[in-house]
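K.L.:
When you get a sec, could you give me coordinates for this:
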Amino acid sequence: MPSQNMLPKGKRRQSVKQEYRAARTVAQEREAALREAGKDVESLGPALYDTADFTPHVSPFAGRPGLVTSGPNGGKHPQEEADMSVRRYGVPRLYVEPEVEREITVLDDLEAEDGVRSFAAEAAAAGMRLDAYLAKAIPEISRARVVLLIDGGQVTVEGKPGKAKQKLKGGEWIEIEGDPKPAPLNATPEDIPLTIVYEDEDLAVVDKPAGMMVHAGSGAAEHNKGTLVNALLWHFGAGDKLSSVGGALRPGIVHRLDKQTSGLIVVAKNDVTHRALGEMFSERQLRKTYLALVHGEVKGEEGTIQLPISRDLMRRIRMTTKRAGGRSAVSHWKVLERVKGPYGKFTLLEVRIETGRTHQIRVHMQAIGHPVVGDFLYGAPHRIRRVEGAGAGGKGRAAMGDDEESLSLERNFLHAAALEFGHPRTGKALSLAAELPEELGVLLEQLRGVEA
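P.N.:
Below you'll find the model as predicted:
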C-alpha cells in the first residue's frame, strides 16, 4: 500500500485504503481474465501500479528537468526559482558585517603643548576601537605602546580616561599626556668588540656590524643583550660618559641603523653634542652614503626616488610607499657596477639619502622593482640560484632545485659606507668611511663569477 507521504502536504491525513482496495480489485479481475484466456500469468511479472491512481494531486513540476528536493514552495527547482515562488520556510542567515579598510589620516604634524598632544578624532574613526585608531593615526607609536599609554591613564577621551576597547563615534576630543612608559630595562655593559672609526671628547663614530641591534626595545629583559648600547657602556663607561638625551635605554644614540644593516653610526658623548647632532640630522646637514646590491638591472645611470613612506597596515613590521599620507622620503642613487654572471643580473648602487625614514632604502628599492639582495622582508629570494646557460651577459633560465650551488645571504646587502658632516663644536669637516664587510665582498665576487 502506498505511503501517505506520497500525498501532497495538507492531505496526508486523508486515507488511501479505499482507492487501494478498488485498484486491487481491478487488478485481480484482470488477472482472472488472463487465466481464462489460457495465458501464463506468472510470466507477465507483478502488476505495475501508477501512483497517480492513488494521488489526486499532481506536482506542477512533474516532467520538468531539475532536482526537486522538497515541496512546491520549498524546493530548489530552476522553474520555481524563475517563477519567484515564495519559500515556505526562510533560510536562517547570520549577517556578518564586512571588513572595511578605513583610510585614517596620519597626524604627522601633531605637536605637544606642555607635554600633552590634543586632537579631535576624525569622522572615519566611527566604530573603531580607541587603540586601533591611535595606532593608525600616530604610526610612530606601536599598538603595544598605545596600550601602555591607555593602561597608564595617559589617554583621555572627552576628559575621561580612555579604554583600549572603547568604540569611538568620531569627533571626540582626545588628549595624550607624555610618552609611553614601558617597564624599565636597565642597559648593562657588555664586553663586545667594537670598530671605532673616529673618536674625540664630544662624539664617536662606530662601524656597526650586521646582526647587532642599536638598542633594546620594550619587552623581556633578555632582549637587552648584545646591543650596540651594551658595547658602548663597556667601552666608554657608564655615568656621564655618554649623552642622556635618548633616555636610559639609548645613551649616546643619535640615529639608528637596521639590525641587518652594517656601517657608520654616530654616538654623542654629552647632551650638548647630542642636541647639536639631532638638529643637524633634522636640517639634513649630514651626508650619508650607502652601498646596496639589488636584484636585476636598474635602468639608467642615476636617479632620485621621491616616494612617501608609511607603515604597512597589514604587516606592521613593514613599511610601504602605497598608502596615502606617508612621510616624505628622498633617495638618490647612482650605478657603480652592473654585475652579470652565472647567477644572473644585479646592480651595485651608491645611495645617498636626504631623509632617514624607517627602512627607507629597502622600501624605495622594492618600489622600483629591485629589492636589496638578502632583504626577505621586501621580496628578495632566500636562495640565489645559478642561471642555466648564462654566459658573460648573464642571460639564461634559473636552475630549479639545485641548492648545493645556490647562494644565500643571511643579512641585507646594505652598508652605510660613508658619512660627511661638520663637527658640531669645532666646525671641522669630517669625512669618514667604512670598508665593505667581508661577507658582502665574498658574495659579490661569487656573483661576478670569480672563484674564491
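K.L.:
Please make it C-alpha for all contacts and neighbour counts, starting now.
P.N.:
OK.
K.L.:
can you pull out the helices in the protein?
P.N.:
17-36, 78-82, 130-137, 143-151, 228-236, 271-282, 360-367, 438-448 (DSSP state H).
K.L.:
mind checking which of those helices is nearest residue 429?
P.N.:
With Cα to Cα as the measure, helix 271-282 is the member of the helices of the chain nearest residue 429 (13.3 Å).
K.L.:
residues of that closest one that come out buried?
P.N.:
271, 273-277, 281 (16 or more other Cα atoms under 10 Å).
K.L.:
ok, residue 287 touching residue 420?
P.N.:
Yes. Look at residue 287 against residue 420 with Cα atoms under 8 Å: they come within range, at 5.0 Å.
K.L.:
for the stretch 201-350 of the chain, what spans make up the strands?
P.N.:
Remark: strands assigned in the stretch 201-350 of the chain by DSSP state E, counting those that start in this stretch are 203-208, 262-268, 287-295, 302-306, 310-311, 319-320, 330-341, 344-353.
K.L.:
Tell me which of those strands approaches residue 78 most closely.
P.N.:
The nearest among the strands of the stretch 201-350 of the chain, by Cα to Cα, is strand 319-320 at 49.2 Å.
K.L.:
That closest one packs against which elements?
P.N.:
strand 310-311 (3 or more Cα pairs under 8 Å, 6 or more residues apart in numbering; DSSP states H and E).
K.L.:
before we move on, back to that, including distance to residue 388 and mean neighbour count, could the strands of the stretch 201-350 of the chain go into TSV?
P.N.:
Below are those laid out as TSV (distance: least, Cα to Cα, whole Å; neighbours: other Cα atoms under 10 Å):
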stretch	distance to residue 388	mean neighbour count
strand 203-208	37	20
strand 262-268	33	25
strand 287-295	17	22
strand 302-306	30	14
strand 310-311	39	22
strand 319-320	34	24
strand 330-341	11	19
strand 344-353	9	22
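K.L.:
another one to check against the first:
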Amino acid sequence: MHKKSAHPARKSSPGERKDVLFRVTEEVSLMEFLIAQLPSKSRDNIKSLLRNKQVWVGDQIVSQFNHQLLPGQMVRISGSRSRAEKKFAEFTIVFEDDSLIVIDKSAGLLSIATGSDNTHNAFRMLSDYVKTQDPKNKIFIVHRLDRETSGLMVYAKNEEVKKLLQENWNTEETQKCYVALVEGQLEKQEGTIVSYLFEDKVFRVHSSQNPNKGLKAITNYRVLESNANFSLLQVELKTGRKNQIRVHLQEIGHSIVGDKKYGAVSSPIRRLGLHAQQLRFVHPVSGEKLHFETKVPSVFHSLLKRKYK
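P.N.:
This is a model prediction of the structure:
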C-alpha cells in the first residue's frame, strides 16, 4: 500500500481547483499508484483523469495507465480539466494557466496579423478567446512560426511573462525541436550547421560565413528515416533566427519540401514540410520545467512510404 506524500500541493488562485502532488517511493505502474493515492476515486474516475490529460509525471503529461514510475519521481494531478486541452478549427490549446498559453498550430495559419490579413491569425483568435473569460484580458506573442509551418507555439498573458520568456528563448533552458521533411538523401546521418544569417531588402534571408554580415545561427540535425527521394530529419535549434531551419537546410543541399523560396523543386504534400514538434522551457512564474510534444504529421510519414520508379 502506497502512502500519500507529505509534499504540499501548489498554491492556487481564488476559484481555481488545487493541484495535488505525490512523491513516488517505489517502482510501480501509474494506475496502481493512482489507485493507492486516490482511494476515493474509482478506476473509471482515474482513467478519466488520464484521458483528460490531468496527470503529470515530472514535467510531462502522461495518459498511459501502464506507464512505469520510478522512486523519486513526482506525480501531479491537475485540478482543472478545462485547461488540459481545447480544440479550435486551426489550432489546439495544449496547455493554459494564468500566465501563458501553448498551442499546436496547423499549417496555413498565421501566427500574428500581417498588413494584408489582420483577422485570420492565431493571435487574433486567442485574443478573442481570452476576452470571453474577461474583457480586460490580453495576449502577447512570444515567438513566431512561419504561416506554412505547423506545431507548438507559446503566447503570454501579460507583458512581464512575455519579457521573461523572450529573455530565455535562446538559452539552454529552452529547447526547440522540429521535424523537417527534405529533398534527397543526406550523406551524413547527423551534423551541425553554423553560419551568420542576414535579411535583404525583399525579406529573403541569406547565409554567410562572415561574422560581420549577420547574426550567428546554429542548427543541429539528425536523420530519422528516408527513402530514395526524401528524408525526415529531427532538427534542434540552438538559436532562433528568422527562417533559420529553411536557410540552413538549403545551404547543405536538402531544401524542405514545398519551400520554393529556399530552393525546393518539389511540393509533394502541398504544404511546407516543417513541424515544431517539441518544446521545453522553464515556466517564468512557477519555475516548473515544462515539456510539450506533438505527433509528426501523418502526411510526412506517408510520403516516405511511397514507392518511386
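K.L.:
What value does the TM-score take for this pair?
P.N.:
The TM-score (TM-score structural alignment, normalised by the length of structure 2) is 0.65; 217 aligned residues with a Cα RMSD of 2.1 Å.
K.L.:
and residue 321 of structure 1, which of the helices of structure 1 is closest to it?
P.N.:
helix 360-367 (7.0 Å).
K.L.:
In structure 2, which residues correspond to that closest one?
P.N.:
On structure 2, the counterpart of helix 360-367 of structure 1 by TM-score structural alignment is residues 244-251.
K.L.:
for the matching stretch, which positions count as buried?
P.N.:
Quick answer for stretch 244-251 of structure 2 (16+ other Cα under 10 Å): 244-251.
K.L.:
post-alignment, that stretch versus structure 1, mean distance?
P.N.:
Mean deviation of stretch 244-251 of structure 2 from its aligned counterpart in structure 1 after superposition (mean Cα distance after the TM-score superposition for structure 1): 0.2 Å.
K.L.:
which residues touch that stretch?
P.N.:
182, 193, 197, 205-207, 217, 219, 235, 237, 255-256, 259, 262-263 (Cα atoms under 8 Å, 6 or more residues apart in numbering).
K.L.:
just curious, which of those is nearest to residue 154 of structure 2?
P.N.:
Closest to residue 154 of structure 2, out of all of the contacts of stretch 244-251 of structure 2 and judged by Cα to Cα, is residue 237, at 15.9 Å.
K.L.:
who's in contact with that closest one?
P.N.:
175-177, 218-220, 245.
K.L.:
Export these as JSON lines, with columns for distance to residue 307 of structure 2.
P.N.:
Listed next are the contacts of residue 237 of structure 2 as JSON lines, based on distance: Cα to Cα, whole Å:
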{"residue": "175", "distance to residue 307 of structure 2": "35"}
{"residue": "176", "distance to residue 307 of structure 2": "32"}
{"residue": "177", "distance to residue 307 of structure 2": "28"}
{"residue": "218", "distance to residue 307 of structure 2": "34"}
{"residue": "219", "distance to residue 307 of structure 2": "30"}
{"residue": "220", "distance to residue 307 of structure 2": "29"}
{"residue": "245", "distance to residue 307 of structure 2": "27"}
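K.L.:
just checking, residue 257 of structure 2 touches residue 149?
P.N.:
No. Residue 257 of structure 2 lies out of contact with residue 149 (Cα under 8 Å); the separation is 11.6 Å.
K.L.:
Aligned against structure 1, show me the partner of residue 162 of structure 2.
P.N.:
Using TM-score structural alignment, residue 162 of structure 2 sits opposite residue 274 in structure 1.
K.L.:
Please list all residues in contact with the closest residue in space to its match that isn't next to it in sequence.
P.N.:
Spatial nearest neighbour of residue 274 of structure 1, excluding adjacent residues (Cα to Cα, 6 or more residues apart in numbering): residue 268 at 5.1 Å. Contact analysis of residue 268 of structure 1 by Cα under 8 Å, 6+ apart lists 202-204, 242-243, 252-254, 274, 277.
K.L.:
Would you mind measuring from residue 268 of structure 1 to residue 293 of structure 1?
P.N.:
30 Å (Cα to Cα, to the nearest Å).
K.L.:
now swap in residue 260 of structure 1 and tell me
P.N.:
Residue 260 of structure 1 is 14 Å from residue 293 of structure 1, by Cα to Cα.
K.L.:
quick one on the thing from earlier: kindly reformat the strands of the stretch 201-350 of structure 1 as JSON lines and extend each row with distance to residue 228 of structure 1.
P.N.:
Compiled in JSON lines, the strands of the stretch 201-350 of structure 1 are given as follows (distance: least, Cα to Cα, whole Å):
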{"stretch": "strand 203-208", "distance to residue 228 of structure 1": "8"}
{"stretch": "strand 262-268", "distance to residue 228 of structure 1": "10"}
{"stretch": "strand 287-295", "distance to residue 228 of structure 1": "20"}
{"stretch": "strand 302-306", "distance to residue 228 of structure 1": "31"}
{"stretch": "strand 310-311", "distance to residue 228 of structure 1": "25"}
{"stretch": "strand 319-320", "distance to residue 228 of structure 1": "24"}
{"stretch": "strand 330-341", "distance to residue 228 of structure 1": "26"}
{"stretch": "strand 344-353", "distance to residue 228 of structure 1": "23"}
